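S.K.: Below are the sequence and a predicted model for it; my questions follow.
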Amino acid sequence: MVPITEVEGRRLALSNLAKVLYPATGFTKGEVLHYYATVAEVLLPHLRDRPLSFLRYPDGPGGQVFFTKNVPPGTPEWVTTAEVPRSEGPARMVLAQDLPSLMWAANLVTEFHTPQWLIGAPGAADRLVFDLDPGPPADVVDCCEVALWLRERLAADGIEAYAKTSGAKGLHLLAAVRGAVCEQTSRYAKQVAVEAEAALPGLALHRMTRSLRPGKVFVDWSQNAARKTTAAPYTLRARDTPTVSAPVTWDEVAACRSPERLELRAADVAPRLREYGDLLAPLLNPRTARPLPGEGR
């Protein structure tokens, strides 16, 4: 019998709660759902009005993992969906606008990925993102060095960056922007990545060529494209352990001397929220958004 839970007046069938999804730690599906219920207050504002892409791992990261953008079969009628333009034709995607929708989506066992624009203005960028991806033997400690350089470089253009772990091996840098479309943020991000490679030639890399990656930090600027998505703040990741893409302070980035310092798991998030609140909350304040150099000034 599948247990039925009522969430804010919506009836949800939550299945297989005892199923172990993270064998390395014994973390169960029930714990996944509890985690999302716990962080919903800070997670939902970062998802709201952004069409969701799902990276699903219903049998854990060791099972089948697949990416879907279209509305999944069986989606309840009360879950908000919206038509989204795509090069191959419009598609209908899910919006997680409230707690019942979030818990329904979490029951699918998924990472949450979002674009850098809102559904009301597809392709009009409100976020700038850099995904710092280390090529072994480089690790997140090297990402931190690149992140600190990028922070200063963006600040020189009046743009304030915020950091979060990727939940995998690297770091994400995010900033609130206005008055630009995704083609412009992509162009600007690529230029900054090129400058990072020139300034940190033994460490940073802006080119996607895999043979160049070992020992370097790839400054991935490409996720600013309108069609691309990035792991959302506070999403669990399909890794061996229940790691989270979680905000970190710049002091933590500067002090990082070992990868373990910035490996944040589900159990770490609630205490951090009590200590710091949502470190990415400024991204949600329109007054913090800044124009790109030469755009909308």
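M.R.: Structure's in. What do you need?

S.K.: C-alpha from now on. contacts and neighbour counts both.
M.R.: Noted.

S.K.: Just confirm residue 5 is within a strand.
M.R.: Yes: read with DSSP: H, G, I helix; E, B strand; the rest coil, residue 5 is one of the residues of a strand.

S.K.: Could you report the neighbour count for it?
M.R.: Neighbourhood size, residue 5 [other CA atoms under 10 Å]: 12.

S.K.: The nearest residue to it once chain neighbours are set aside: what's it in contact with?
M.R.: Nearest residue to residue 5, sequence neighbours excluded (CA to CA, 6 or more residues apart in numbering): residue 12, at 5.1 Å. Residues near residue 12 by CA atoms under 8 Å, 6 or more residues apart in numbering: 4, 5, 6, 100, 104.

S.K.: Against that first model, consider the following:
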Amino acid sequence: MTPITEVEGRRLALSNLDKVLYPATGTTKGEVLHYYAATAAQALLTHLRDRPVSFLRYPDGPDGQRFFTKNPPPGTPSWVRTAPVPRGEDESARQVVVQDLASLMWAANLVVEFHTPQWRTDAPGTADRMVFDLDPGAPATVVECCAVAVWLRERLAADGLSAYAKTSGSKGLHLLVPLEPAPADRVSAYAKRLAVEAEQELPKLVVHRMTRALRPGKVFVDFSQNAASKTTAAPYTLRARPEPTVSAPVTWTEIEECRAPRGLTFLAHDMGARLERYGDLLGPLVDPDRARPLPVVR
């Protein structure tokens, strides 16, 4: 029998709570739902608010089928908010917008990663933040990503911009920069310029092109997620990895002192203590006073 629970006045059917989703750690679906409800909800909702959400679904765990969807899943309750989004020729496309705990728990019950664009539903294609996805090519690891992150932080600071970091929850790092609203294509152009500069300054460490043959032993500085059509894993989302890793905000001290990949690997059970100690390290991203204008690309 599927248990029914009530969340903020909404009735939810939560299914398969004893199902093991992460065999490496024995983590069950019930534990995943508890993470979202009791640990991550407040901080995660802050970063999902007013952004269309895409889902990477992995209902049978990371070793099972995985599929990415931007459309509201079949059976989406009528009370879950959706918003119109531009998508090619389809002017009627809509996506879920997770605004409250009930919607978050409904989505989490589907077993999903949460992904969002760099813009909000009231201004499609106008970014209020910039992202760099630092992706290491083996044998490089997150340790090399940290060195690149420090270079990018200083380069951004030279242009009056502040960078905040989180783990990808996979192998790398994400750098996020709060911006005064700017067209996504301008943000992409600026981010590409910095990726090219990083490769010029750190040629043994950085590559700015996606070509697989160029990436072994280097960090790919992926600027492409600034495109209006692209998305990035949201802060605090769990990832479909062998362990229940989190895309976890980190301090610059942690980045500067990282000497081994495990030093920047955080699991669901780590996050309560981190939030209690640091609060939301990415809070500045949603503080309008922290936003700065995008430099002009000449």
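M.R.: Here it is on my side, so go on. It should be emphasised that the depicted structure is a prediction, and the values quoted were computed from it without experimental measurement.

S.K.: TM-score of the superposed pair?
M.R.: TM-score for the superposed pair, counting by TM-score structural alignment, normalised by the length of the first structure: 0.98. Supporting figures: 295 aligned residues with a CA RMSD of 0.7 Å.

S.K.: coming back round to it: which helix or strand contains the residue nearest to residue 5 of the first structure?
M.R.: strand 10-13 (DSSP states H and E).

S.K.: mean shift of the helix or strand just after that strand relative to the second structure?
M.R.: Under the assignment DSSP H and E, the closest C-terminal helix or strand after strand 10-13 of the first structure is strand 20-22. Its aligned residues in the second structure lie a mean 0.2 Å from strand 20-22 of the first structure after superposition (mean CA distance after the TM-score superposition for the first structure).

S.K.: count of neighbours near the counterpart of residue 133 of the second structure in the first structure?
M.R.: When the first structure is aligned by TM-score structural alignment, residue 133 of the second structure is paired with residue 131. By other CA under 10 Å, 25 other residues sit near residue 131 of the first structure.

S.K.: so residue 131 of the first structure is in which element?
M.R.: Per DSSP H and E: strand 124-134 holds residue 131 of the first structure.

S.K.: What residue, apart from its backbone neighbours, is nearest the aligned partner of residue 161 of the second structure in the first structure spatially?
M.R.: Aligned by TM-score structural alignment, residue 161 of the second structure pairs with residue 159 of the first structure. The shortest distance from residue 159 of the first structure to any non-neighbouring residue, by CA to CA, 6+ apart, is to residue 290 (6.0 Å).

S.K.: The aligned residue in the second structure for the one you found: how many residues sit nearby?
M.R.: Residue correspondence to the second structure (TM-score structural alignment): residue 290 of the first structure is matched to residue 292. The burial count assigned to residue 292 of the second structure is 18, neighbours taken as other CA under 10 Å.

S.K.: My understanding was that residue 292 of the second structure contacts residue 178; is that so?
M.R.: Yes: counting by CA atoms under 8 Å, residue 292 of the second structure touches residue 178, with 6.7 Å between them.

S.K.: where do the contact lists of those two overlap?
M.R.: With CA under 8 Å, 6+ apart as the test, residue 292 of the second structure and residue 178 both reach residue 161.

S.K.: what two of the contacts of residue 12 of the first structure are the furthest from one another?
M.R.: 4 and 100 (12.5 Å; CA to CA).

S.K.: So which of the two has more stuff around it?
M.R.: Neighbour comparison, residue 4 of the first structure and residue 100: the larger count goes to residue 100, with 20 against 12 (by other CA under 10 Å).

S.K.: now for that one: what does it line up with in the second structure?
M.R.: Checking TM-score structural alignment: residue 100 of the first structure goes with residue 102.

S.K.: doesn't residue 5 make contact with that match?
M.R.: No: using CA under 8 Å, residue 102 of the second structure is not in contact with residue 5; the gap is 10.2 Å.
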